[in-house]
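>>> no sequence for this one, just the structure:
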């Protein structure tokens, strides 16, 4: 039986968070599956920046950031683009069928549609192109949700037409009654308790999973991915509430800790739902193995209470202040913004205008991606601001498109990126624990080459040698004589 693989890309989740959740939830899917999985640590080798916009490219392309050259979301070109294609394209060219479920760095789509069963771009994609086409109804909502879930979660952004198209297509998109119920429950909950609006990120992750999982069930590709970011978002903000003793000095007030102590575990509960669905699928389709992997992890950092933050509330007004025309705003992660110009002269003019702009004495920090695109930051927190300087003139804040917004949860980042993230493999029947090395860090590139090897495709010479235990875990034929596992999966 040829093995197939589903990769759940659970962004930035380290073993520390998994073990803490399992300790509190011993009958969860997490507990049952991690007990019987082959467990590893996947550590990114990146040196330019520890960030998922680089580390997922590293994992997918099988080379570190200094070789592939991708540094930003929405970056469609880089020095290593043609030299180091993503793993799904290598598998596709080798004759394997593939599916791509919102993986970071999956823009643009594969040039060839041969062996492509489905494609949903990452939520930062500049277009809503999908395969099959009707998935674009969801992708449009998904990218809008990212733009409305930056430092604060905001309501709105969707037209009635967008919402109607989504509702009409719910059945074939695969968004389940369970997720619909949780969505309604979330909306009611945040009306009763406004702090709960932050949990909309969890609902977005569930919808994405449902849509991708429907495609997996319908098409059964040899290799596919599904990306989820909701746990990472909670960890960044609420680590100091869930793990208050990780700090020499925890600067967050006790009331804040009490309010947000359950947010990481709530996000993990939704991931628990995903694991249960994947396990049941693997039992019904024994040719499949499941890998759960993070391209890096998180850990506690020094932090402060963040009462407000400067954002660009009206992008067109901001660009007008700078004298810019012929541009397109691309999706970014606030307070980082991404803009594309029609030609290189437009980008050069933008650079010059930003040099003249001073916000509390500082200009925006630019990170050019190519000749026409750049990311830029206007990062200021805990400030009072009435105006900015544009050359020799003062511009009132109300005319700049900028806004000093109160932060809903008073948190900046109480955790940040570390190289090592979770990695474990399971199937629907066998215990694979004997193949694992749970305390050993493995180069995430060696995880990528292990995936290819286990699926019968020789990795390129530029990749690291595969992790033997991962190859064995994915390759192992399930022992169907083993009974149901104990714990959360016993009744799955």
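Right, received. Where do you want to start? Note that this is a predicted model, so its numbers are computed, not measured.
>>> C-alpha only now, for contacts and for neighbours.
OK.
>>> Strands of the stretch 201-350 of the chain, residue ranges please.
For the stretch 201-350 of the chain, applying DSSP state E, counting those that start in this stretch gives strands covering 223-228, 288-293, 297-300, 308-312, 327-330, 336-341.
>>> right, and residue 140 touches residue 126 too?
No: in this structure, residue 140 is not within contact of residue 126 by C-alpha atoms under 8 Å, at 10.2 Å.
>>> Identify all contacting residues around stretch 200-220.
Contacts to stretch 200-220, defined as C-alpha atoms under 8 Å, 6 or more residues apart in numbering, come from residues 99, 101-102, 117-118, 142, 145, 149, 153, 173-176, 179, 182-183, 186, 224, 226-231, 233, 267, 270, 274.
>>> With stretch 356-367 instead?
Contacts of stretch 356-367 (C-alpha under 8 Å, 6+ apart): 322, 351, 354-355, 374-379, 385, 388-391.
>>> please redo it, this time with the cut-off set to 10 Å
For stretch 356-367, the external contacting residues (C-alpha atoms under 10 Å, 6 or more residues apart in numbering) are 71-72, 310, 321-322, 336-338, 350-351, 353-355, 373-380, 383-385, 387-395.
>>> same question, stretch 153-166
The list of residues contacting stretch 153-166 from outside it, by C-alpha under 10 Å, 6+ apart, reads 134-141, 144-149, 167, 169-170, 173, 175, 196-201, 407-408.
>>> Straight-line length of that stretch, end to end?
21 Å (C-alpha to C-alpha, to the nearest Å).
>>> distance between that stretch and the chain's centre?
In this view, stretch 153-166 has its centroid 21 Å away from the chain centroid, taken as C-alpha atoms, centre = their mean, to the nearest Å.
>>> Equivalent analysis for stretch 311-323, please.
Distance of stretch 311-323 from its chain centroid, counting by C-alpha atoms, centre = their mean, is 27 Å.
>>> Take this one as well and set it beside the first:
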């Protein structure tokens, strides 16, 4: 393979898209000497706290905010509201701008990005994408394995086959699997077997290790001009276990058993991410790349349902079996985030019919079981999910009004084993390791990130974008 030469006027960039890490928690844990690699990265970086491109809390979602980061467009212009809408929206993003300028690119799981095929690059879709095709196609084995585990991690009835694991292992052995990662996997499995099965929550951090091994191998082989690496592990842990880190903020207190298991979950997730940052710092130093760390947004305690026992999430045991039994016509059903699914129904009439049928399911209080987003997706697509958030009794029934019958709730749904504890916060992190350490008091917009990346690459920033290159501002 012939690599495209990095232009003399540009800089190689590795962008760590570490979703929803919190500026305040980073400061605290760095102060406690728990994050040496984050501390070192900050000491060599220009540092900003970022603000989002929206004021409406309902739009403060990572699949919206990351799309704004990648395109430089605010939501009011791009109107991408759903997790899977980015692939079909058609806006030029940072990846296409760089490709059009002759640069080589790796996109390793960035959220809500449309696929591309660069002969010298790599594209791996985010795990929630309904179109998981990768480039080169050899990465499909990896991407599909990761996607299945991310989407169905809570569903014991959706175990992957031995053949799936063997294909995945074969891919990993030939794509960078490290001895350190193998040791970590074996230690994790032993802790679940010998100590406590619920320690399986830590597997999310093993996924980061696997992702880093594959990314590092791809980077060394291709030495691209620009690469992104997305991780959702800390965001996931914060959503689930913030109340265990800070029980005083919540009315629903975890019991002693939960506290023993999850008290340090958020801290441990940051420590694991710190180890990953150390690997990226070493990789960037060896290949003379500028390391950029961004979070798009962050989190804070989620207290809205505390007076009702906290917000529970319920998922279908088998979405395909349920839809068939309900008589709903569809082409494909894809799990997205937490309790939500996306149906491809073929056309708008099919989506309307599917919604009408789902609306016929009501709970014991007469409320609809399934909820739908305020903004529709593309014609023919339907997002839906169980909107019951209260605790549900084991023998509770729901009503199927379409067939005038009662159905056991537990026969259709299972509860995800964690109350929602974290919600989104508008503050984000942006650190650019350019060797000119400085903490900026003025907040940057997430819309400034794309122009800054283009400027670092020596590429003219398109006219009409709201954001501006931050390093030019800093120099001024």
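Noted; the coordinates are in hand. Keep in mind it's a predicted model, so treat the numbers as computed, not measured.
>>> TM-score for this pair?
The TM-score (TM-score structural alignment, normalised by the length of the second structure) is 0.88; 453 aligned residues with a C-alpha RMSD of 2.4 Å.
>>> I figured residue 293 of the second structure hits residue 41, correct?
Yes: under the criterion of C-alpha atoms under 10 Å, residue 293 of the second structure is in contact with residue 41, at a separation of 8.9 Å.
>>> list the residues that contact both of those two?
Each of 47, 277, 431, 432, 433 lies in contact with both residue 293 of the second structure and residue 41 under the rule C-alpha under 10 Å, 6+ apart.
>>> With distance to residue 264 of the second structure added, can I get those in a markdown table?
A markdown table is the format used below for those (distance: C-alpha to C-alpha, whole Å):
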| residue | distance to residue 264 of the second structure |
| --- | --- |
| 47 | 27 |
| 277 | 20 |
| 431 | 26 |
| 432 | 29 |
| 433 | 29 |
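>>> my hunch is that residue 385 of the second structure is in a strand, does that hold up?
Yes: under DSSP: H, G, I helix; E, B strand; the rest coil, residue 385 of the second structure falls within a strand.
>>> Map it across to the first structure for me.
Mapped onto the first structure by TM-score structural alignment, residue 385 of the second structure lines up with residue 377.
>>> contacting residues for residue 334 of the second structure?
Contacts were defined as C-alpha under 10 Å, 6+ apart; by that measure residue 334 of the second structure touches 128-131, 151, 319-320, 340-344, 383.
>>> Quick one: map it onto the first structure.
When the two structures are superposed using TM-score structural alignment, residue 334 of the second structure falls opposite residue 330 in the first structure.
>>> follow-up on the earlier one: pick out whichever of the shared contacts of residue 293 and residue 41 of the second structure sits closest to residue 412 of the second structure.
Distances from these to residue 412 of the second structure were compared by C-alpha to C-alpha; the smallest belongs to residue 277, at 41.3 Å.
>>> isn't the closest one right next to residue 17, touching?
No: taking C-alpha under 10 Å as the contact criterion, residue 277 of the second structure and residue 17 are not neighbours in contact, 11.2 Å apart.
>>> shared neighbours of the two, anything?
Here residue 277 of the second structure and residue 17 have residue 293 as joint contacts, going by C-alpha under 10 Å, 6+ apart.
>>> so how far is residue 312 of the second structure from whatever residue is furthest in space from the centre of the second structure?
Ranked by distance from the centre of the second structure (C-alpha atoms, centre = their mean), the top residue is residue 404, with 39.7 Å. When distances are taken as C-alpha to C-alpha, residue 404 of the second structure and residue 312 of the second structure turn out to be 27 Å apart.
>>> next one: residue 386 of the second structure
Applying C-alpha to C-alpha, one obtains 10 Å for the distance of residue 386 of the second structure from residue 312 of the second structure.
>>> Mind listing the shared neighbours of those two?
Residues touching both residue 386 of the second structure and residue 312 (C-alpha under 10 Å, 6+ apart) are residue 339.
>>> Show me what the residue farthest from the centre of the second structure aligns to in the first structure.
Under the alignment defined by TM-score structural alignment, residue 404 of the second structure corresponds to residue 393 in the first structure.
>>> Now check the first structure for the residue matching residue 92 of the second structure.
So, by TM-score structural alignment, residue 92 of the second structure is matched to residue 85.
>>> ok, how many other residues are close to the residue lying closest to that match once chain neighbours are set aside?
Nearest-residue entry for residue 85 of the first structure: residue 61, 5.6 Å, with adjacent residues in sequence omitted and distances by C-alpha to C-alpha, 6 or more residues apart in numbering. Here the number of neighbours of residue 61 of the first structure (other C-alpha atoms under 10 Å) works out to 27.
>>> Alright, that wraps it up for me.
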